[in-house]
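Participant: No letters, just coordinates:
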């Protein structure tokens, strides 16, 4: 909210300067009254850019090294877009000077404000002090995972763990811990208490009364499971065991007919757009394929779809012809089987375009878990029992796991991507779909594909 308010203040102030330089002696009140549509138009351009560039994603904007290029590009693109689409830009030298000041002035102000936020305000004001209560204090690997997932890099999630306290059933230990929690809460030393109780009994039975008291003191009490879902936007599968229904309410997304109508509409529109682009690009790709990627233009492969049913998908070929002469092999980062031309196709996701035919037929969706081959799924299920639950919905060309996590190449990567896939299945909505669409545009525009 603070970021948005200050961004809007800088935007309106800059627009006021720009229009005041065109219409001399234009007061601020009259500017707001006369140029309401221009202000709303500018806010609209800025809003679209912030979504594409993840300008309000705290994983990015809490770090100076990331916010600098983001603010620079958004500042330039916004001001230039506004100028070239505005009908109020007279062609004279005086206004040209104002245009230069507007472009670089807004960009500089935006950069300075965002750097101050990332380097000063975020760390000193918004980072919350946390403690973790757990029955797994001696599990060093798990404790390390908890600390890493809660804090992120450079406290990007706005949370800092002050201490991790083990909870046992020993009455003396519980009494000491209760007094310590109440003392920290009364002195405002802690903002959030994170409860990580695998058996769901020990902490609740021993500390419920104390936790109610600290809640009354203004301290937030939250389970690690809930916190993980909020800050990582993924589901912590290590606490689900084989009971997927404990973390995945599978009924709600089957009965929201308005959402299903939206999802179908997106599939149809995306398919028409994708297949149209494919038809335009196919002659060019065919020609380049003759020189840099010799062999068939397309390749077909069976993948697992909704309900475990196999579907035949088509893609532009990006690997050498005999890529699997030694048997099925998962693609990996820097895969030597990918041709030089194939790397370009993959980076900007052009190789995916033929799959829109599968979307149009209803076998796939535009947004959903990445379709995988049956031979790999059978192996993954042996290590990740919940892996099969991603087939509750149709696979997609793009998806939450695809835009949030790098290209998977091993069991650990598949496990992490499954956490994002199940988060999408549990929380899919119009707003989440829109976020995925804009993040996909960001991936293509900035050459971030695998």
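Facilitator: Received the coordinates, thanks. Just so you know, these numbers come straight off a predicted model, no measurement behind them.
Participant: going forward, measure contacts between C-alpha atoms and count neighbours the same way
Facilitator: OK.
Participant: Name the residues of stretch 82-97 that are buried.
Facilitator: 82, 83, 95 (16 or more other Cα atoms under 10 Å).
Participant: Does the last one touch residue 89 like I think?
Facilitator: The reference is to residue 95. Yes. Residue 95 is within contact range of residue 89, at 7.5 Å (criterion: Cα atoms under 8 Å).
Participant: Next up, a structure to set beside the first:
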């Protein structure tokens, strides 16, 4: 049987969330029943405070990446960020309660709520991180592959974004289908004792030897995890493995006809409509400020216009506040880089606060773009990427967006290689598009803008 001590990422996050919720709800209960003067306590007040508290905590936790297990394991993060986020949550609950409800407080219970809630969360997370330093959480893998897949697999499971990732999978045994080695009794015994998961990476399952098929079937019956490489990659990284040799279009994207999802369409319309009003107002307020700034620090046209490839491969004109010198592409089309010398000092300020992106609201209003979707790319780069990846155009199934899954999950894109990696996230979004995923993108976009991450 699989080792019971092994917990995957979702299970660990759930345990962490349950512990947080117990503390938060207990603290809110103390706040209502002991910190607030009893003559003001009512059912309406209790429901309001608990609702505000839960929404505030979950929103702040997600925006500030409170459930990133890689960070949770770092003591520096526990001692600083945990206390900071929880203190912010306590402050929000207190301020909203004061503004919404006409109440008075008992000072000592109120002080306990303000101080002990952040400390309790910090201690719980410190305990959580130390427990999982002792309990094994890595799944031992039997990796079944053909020779062409080996190099890509080892690159993909070890690093992503240039940083070590907590995949919780470790290759203990390997089996090459090409060598067609007979499986002996010792191999079966080793797999039975050491292995928790079998990952299969092959283009043709017909090439699996009969004795290997029997072993896989036996592993399934014994309760071991058996997954394809595509499923492993998608579940671990929330992206599609487009660089795998296993590049069948249907294996990667699994496109199938679906009924129209009305709730998704209504949600998208609501997001586009509401954000168009909000960002459109900000855009109008910024126009005179940027215009004056350009007169002194960035002489030239106010707007930068460029054709991009949109839905169904049709080109449209996108607008931005100009952040580069006037003749930025006199030597030909180039992708913007993080420290691009063509960016003016004033343009760098515009990019830092994402002000240069605001005129894209014009494309949203015209119906060429939406707020959430793959970022539109220039045709010259689309053609280059189509030569590298025969199904790059799949990202044009839906309208491009101002922000997207690739923008909040991957670093600043500077070259075609980065575009290939971002495509993995774009295809994942197209395949798994949902209201929940859109909400995650919105929250992560807020984090990206606040902390100047991504592009």
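Facilitator: All right, it came through fine. These figures come from a predicted structure and were not determined experimentally.
Participant: can you put the buried residues of stretch 82-97 of structure 1 in TSV and add secondary structure and distance to residue 156 of structure 1?
Facilitator: Putting the buried residues of stretch 82-97 of structure 1 into TSV (DSSP: H, G, I helix; E, B strand; the rest coil; distance: Cα to Cα, whole Å) gives the following:
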residue	secondary structure	distance to residue 156 of structure 1
82	helix	32
83	helix	35
95	helix	42
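Participant: Now do the shared contacts for residue 95 and residue 89 of structure 1.
Facilitator: Taking Cα atoms under 8 Å, 6 or more residues apart in numbering as the contact rule, residue 95 of structure 1 and residue 89 both touch residue 22.
Participant: circling back to that earlier point, now, which of the buried residues of stretch 82-97 of structure 1 sits nearest residue 377 of structure 1?
Facilitator: Using Cα to Cα, residue 82 is the member of the buried residues of stretch 82-97 of structure 1 that sits closest to residue 377 of structure 1, with 49.0 Å.
Participant: What does that closest one correspond to in structure 2?
Facilitator: Aligning on TM-score structural alignment places residue 82 of structure 1 opposite residue 93 in structure 2.
Participant: which non-adjacent residue is nearest that match?
Facilitator: Once flanking residues are discounted, residue 93 of structure 2 sits nearest to residue 53: 5.8 Å by Cα to Cα, 6 or more residues apart in numbering.
Participant: Please identify the helix or strand for that neighbour.
Facilitator: Here residue 53 of structure 2 sits within helix 43-63, counting by DSSP states H and E.
Participant: average distance between that helix and structure 1?
Facilitator: Taking mean Cα distance after the TM-score superposition for structure 1, the mean distance separating helix 43-63 of structure 2 from the aligned residues in structure 1 is 2.9 Å.
Participant: packing partners for that helix?
Facilitator: When contacts are defined as 3 or more Cα pairs under 8 Å, 6 or more residues apart in numbering; DSSP states H and E, helix 43-63 of structure 2 packs onto helix 9-30, helix 83-100, helix 435-450.
Participant: now those helices in a markdown table, with distance to residue 272 of structure 2?
Facilitator: Listed next are the helices and strands packed on helix 43-63 of structure 2 as a markdown table, based on distance: least, Cα to Cα, whole Å:
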| stretch | distance to residue 272 of structure 2 |
| --- | --- |
| helix 9-30 | 31 |
| helix 83-100 | 28 |
| helix 435-450 | 12 |
